[in-house]
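Undergrad: Model the following, please.
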Amino acid sequence: MQGVDFVQGEVSVTTHRDHDDLLSSGLGLDGLKGAPAPFANPAHPTSPELRRRAIQTSWKGIADLGPLGGYGTVYGGVPDVPGREYQAFAKIPGAYQPHRVLVQVPDHFDHAHRCLVVTASSGSRGVYGAIALAGAWALPRGCAVAYTDKGTGSGYFDYADNSGVALNGERAKRGTAMLEFEPAETKGEGIAFKHAHSGDNPEADWGRDVLQAAQFGLAMLDRAFPAQAPFTPQNTRIIATGLSNGGGAVLQAAGADAHHMLAGVVALEPNVHMPDRGSALYDYATEAAMWLPCALMDARFASAPFARDANGAPHVAWAARCASLHAQGLLKAAAPEQQAAQAHAHLRRAGWTDQAMATAAASTALDLWRAIGAAYASAYLHRDAANMPCGYHYAAVVNGKPAVADEATRASWWADGSGIPPGHGIGLLGGTDASADPHLVGITCLRKLWTGNDADARALHASVRALAAKLPRKDLPMWVLHGASDGLLPTAFTSEPYVAWLEAEGRQPLYWKVPYAQHFDAFLALPGFGDKHLPLLPYGYVALDRLWAHLFQGQPWPSALPTPAGTARGAGALQKGMLGL
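TA: Predicted coordinates:
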């Protein structure tokens, strides 16, 4: 077996057959759609129970499994795929904290077409966070899949009982087991998590995490099939795919692939940043946190989902934001309607489109911008949980008030958490005052870390420069797909400047800006939201099909391919013709 000297501790090997498979842990599509997979003892769930629930949570967080969404009928599927899993903690040289790597090897691995798909979790999710994309496409085809949580994940550390998450997903006290995330031993309090508090700026290493996961995948294939070893990039095609932050991770990997491990890359809605082009996530997220609540008060967004309250009236908090910006002299108009128009014009000048703003009403209503800003600022400034920027901190909460988490809540975090609180009994606290617009003081502080020039602002900019993607090799097949209506990672800031940069440097990436697709397929199950949109996953599956045909069947890789002309789903169920494929 090939050396994997970056592995920390032991490699866990588990088998998954007989109502406990790789793709759905035995739940099947109907089970994935259903209620959360139960724990026999909620205070002490077993490792298999946690795994099943983590897989279900990852599916529900990424794919549209709603009754109108068409998953399993119009596109995709969740067949039973028995096999083995190999899991370990791995560490990038110089890093303080490990990233979790996991390889799924199906029993029906296709030895005639040796294929390893490597992927990274979307958002800050745990290690199964890309299963609905990479696992769903690869495992039924007979490919193995190597996952990394890319230094993020839901292995939250709770100072209240000095516990984190062991390799098997169960809670463990510091010193009793190797933990997914173990902060420095201080008298901290509240909750710490790896993305924000590792001290590593993990985003800068996402590409290396992906390449390490690919190495781990080859080594585990050697272990699974010793008679066919060695598995190498020369005899095993390695396809990299991911979406959102995972899409950015595989593009980082493409630029860092000095040994030509990767045979092709398919990136969906990537969070990608490059030198002197586009905008960094921290820049447009903190600007959105300040300005979007007011801009969305404009009448042109009255029918956008989440842009008005349950009674169809403007959000009171958003009106307060307009007043705050006026009081600060950032908006000149006195009338609320004119303030909203001026805020809208400000964001248009910054590069936002009306299409992106309309969809971003969901992210604004769900307070995602503030959550992103606080966590990423802490990561970029290498802060620990007790010293976050702008007065923020995380704590267990009950009814919105700081508390000590009960055992059942704490035990469920690894399976249910998104990797960035708030949620599941953890609150984002601080960064507020007693005004009518309580969050503005913290958001303004976060924004000044980008626009200012003090030591913290300079350090944050240095961290953002460190995560810029590098150019991939010229002959690497690449396909970037992005929803035209993405309101979280707008194409104008991410995919479009990235693709333009590649083309200017003599590369020929394929690029689909998919009409009516947006960032969160899972949101399409929400009432009124799916009517206006299409899922992005089916386009990703098609791109992977095309890459497979090129790598294994000799089909030529096109220099260009028109984007399919889909149509919005409407109020009824998704039909195949709507996708335009």
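
Undergrad: Please make it C-alpha for all contacts and neighbour counts, starting now.
TA: Will do.

Undergrad: do you know how far Val525 is from Pro490?
TA: One correction, residue 525 is Ala, not Val. For Ala525, the distance to Pro490 (Cα to Cα, to the nearest Å) stands at 21 Å.

Undergrad: Over to Leu331?
TA: From Leu331 to Pro490 the distance is 24 Å (Cα to Cα).

Undergrad: So for those two, which sits in the more crowded spot?
TA: Pro490 (30 against 19; other Cα atoms under 10 Å).

Undergrad: my read is Val266 is in a helix, agree?
TA: No - checked against DSSP: H, G, I helix; E, B strand; the rest coil, Val266 lies outside a helix; its state is strand.

Undergrad: this one next, for a side-by-side:
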Amino acid sequence: MPTFARYLCTAAVAALTACSAPSTPREEAMSLDFLSGPVRVTDHRGDDDLLSAGLGLKGLAGAPTPFAEADAPTPAELRRRAILMSWKGIADLGPLGGYGRVYGGVPDVPGREYTAFARLPDAHAPHRVLLQAPDAFDKQARCLIVTASSGSRGVYGAISLAGAFGLPRGCAVAYTDKGTGSGYFDTATGTGVALDGTRARAGEAALEFEPRAYDADAGVAVKHMHSGDNPEADWGRDVLQAARFGLAMLDRAYPDQAPFTPENTRIIAAGLSNGGGAVLQAAGLDHDGLLDAVMAMEPNVHLSGRGRALYDYATEAALWMPCALTDARFDDAPLARTEGKPPAHWLARCASLHAQGRLRAGTQTEQAAEALAHLHAQGWTDAVLSTAASTTAFDAWRSVAAGYASAYLRREVGQMPCGFRYDAMDMRGQPTTANPALRAAWWSDASGIPPGAGVGLFGGLDASADPTLDSLECLRALWSGSDDEAVRLHASVDALAAQLPRASLPIWVVHGADDGLIPTAFTSEPYVDWLRAEGRTPRYWKVPHAQHFDAFLALPEFGAAHVPLMPYGYAALDALYRHVVAGEALSDAPMPKPSPRGTEALTSQALDLSP
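TA: Next up, the predicted model:
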């Protein structure tokens, strides 16, 4: 590990200013001049805690509790709901899933939280950073888990992975929302989200996100899509800032044990999905040696000249999957049929592709087979397509592509490409004016990518039998075209490429073999192959029967056919923890061979994990 010439003084950390003594470049890298406001400190004990906000496993698995005042929830209510929604969005908490019985757990973990807005030097919008410091911090192990939210979720988005693993072991956990999150800004009222999660007007409080310019009728502004920053390119830097923030806040939390440095504190980075991509980005940027190990689950990782970019395969999937999934081999795929039949607009997609000359076959059955053959040639397998049927059924490919196109092109609110926009949504799915209760719940309830939590994706539809085709063609042209917009989008995607981590950094990648959202063939496998070609020795588990969304396993169709991925992430983290904290050798760890639970409750034998 690199050493400090002099440690950043605790008094300066408390004041968020630099030390008065001359600093070395290493000390400057560890300063907190990246914070853009005060640090908020809260205690969580008694009927509250760090891991579940006092809900416990039963409460997390249950329905959200209404706010006492729907229009004005308290910061404590918002935090509790945000933690609950983050758990529900990621983990399988269903009665047959085995969480808390076969693997994992939600014990009471009292402690404190330290949260602030942080900013990269060239960024327009901040990212949230948060440290959870348990009262039972293991002062001998001195462990910090640093993580980034999955998807575009808020700062608690990885609590079911990093928090559930680290906090019960006495580790502190540092989080970042990595420039995404649910701090939605309502242009009609000029309000956004303050540091404590409550709504506030621009100019009256520091906000999680405030557009640089907007019209009052521009709709809802979302940080990931409208910041003008291409935040995905900075996810690795966000993770490293969160690690530095975590070390500094440990000095505050446990002053008798200060200073906390990379020399005396083991730092493990862990994330899943987009968070997994973020920690792999961080691994390649960790030139100062902050990180001791990295565990990435189902990572959305991009490489230069290898694999496929998310935008590429998402826009391809949005166009071709509706037709391909009408093939009879997907009759039993979850959510692929309505009353035994493919959706009418999926059948219409076959006709559209045929009319364009992309499919030559004359019958619908032959067209489905031809579309399927096209996807096979692009690297999609039947197992992956079967789970991707749910993504297609939810129209999620289009939602992802529309949002990411806006981010890559650095569009402001009201200027999204291909005619898209976000607006408040009524019970019929129509645009409306957001009421105070709807706005108040955005921060706790939204996932960061509309539609959801009363915010809809609008535009890009027509009255034809294939209503999304034209907008999808527009989104695809941003990848396949050669005009200025396509060149700009490709430049933004090129900026996402992960860099080579140092040779001594242990890296463990865990991915579901049946992942239909972030297929291993496009992401983890090219990344692991690249590391090995460059002389690195990553561990890689391609877990049979695992797909992307553990939360979907509560649905009988998914739970019967698939296994959860989370226990394998915990197992990899446990091995890395024992390696960097206790000095145990890191074994090759044979690939588990799990079995789906079928209609019965999950058993430990089905997971095939050594105790």
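
Undergrad: what's the matching range in the first structure for stretch 297-307 of the second structure?
TA: Using TM-score structural alignment, stretch 297-307 of the second structure corresponds to residues 268-278 of the first structure.

Undergrad: Quick one: end-to-end length of that stretch, please.
TA: Distance between the two ends of stretch 268-278 of the first structure: 17 Å, counting by Cα to Cα.

Undergrad: Other residues contacting it?
TA: 241-249, 251-252, 279-281, 465, 467-470, 480-483, 486, 489, 491-498, 501, 519, 536, 540 (Cα atoms under 8 Å, 6 or more residues apart in numbering).

Undergrad: mind listing what's buried in it?
TA: 268-275, 278 (16 or more other Cα atoms under 10 Å).

Undergrad: And the strands in the stretch 101-250 of the first structure?
TA: 115-120, 144-148, 157-158, 163-165, 171-173, 191-192, 237-243 (DSSP state E, counting those that start in this stretch).

Undergrad: Which among these is found nearest to Ala385 of the first structure?
TA: strand 191-192 (5.4 Å; Cα to Cα).

Undergrad: Which elements pack onto that closest one?
TA: With contacts defined as 3 or more Cα pairs under 8 Å, 6 or more residues apart in numbering; DSSP states H and E, the packing partners of strand 191-192 of the first structure are strand 157-158, strand 393-398.

Undergrad: Could you dump those into JSON lines and include distance to Trp291 of the first structure?
TA: What follows is these, written out as JSON lines (distance: least, Cα to Cα, whole Å):
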{"stretch": "strand 157-158", "distance to Trp291 of the first structure": "33"}
{"stretch": "strand 393-398", "distance to Trp291 of the first structure": "23"}
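
Undergrad: Where do the helices of the stretch 301-450 of the second structure begin and end?
TA: Using DSSP state H, counting those that start in this stretch, the helices of the stretch 301-450 of the second structure run over 310-324, 344-355, 364-377, 382-393, 396-408, 436-445.

Undergrad: In CSV: the ones you listed, plus mean neighbour count.
TA: As requested, the helices of the stretch 301-450 of the second structure are exported to CSV (neighbours: other Cα atoms under 10 Å):
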stretch, mean neighbour count
helix 310-324, 23
helix 344-355, 20
helix 364-377, 19
helix 382-393, 22
helix 396-408, 23
helix 436-445, 22
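
Undergrad: closest to Pro538 of the second structure out of those helices?
TA: That would be helix 310-324 among the helices of the stretch 301-450 of the second structure, by Cα to Cα, at 22.6 Å.

Undergrad: Where does the helix ranked longest in the first structure end up in the second structure?
TA: Criterion DSSP state H: the longest helix present in the first structure is helix 206-224. Under TM-score structural alignment, helix 206-224 of the first structure corresponds to residues 235-253 of the second structure.

Undergrad: Compare that stretch with the first structure and give me the mean distance after superposition.
TA: Using mean Cα distance after the TM-score superposition for the first structure, stretch 235-253 of the second structure ends up 0.3 Å from its aligned counterpart in the first structure, as a mean over the superposed pairs.
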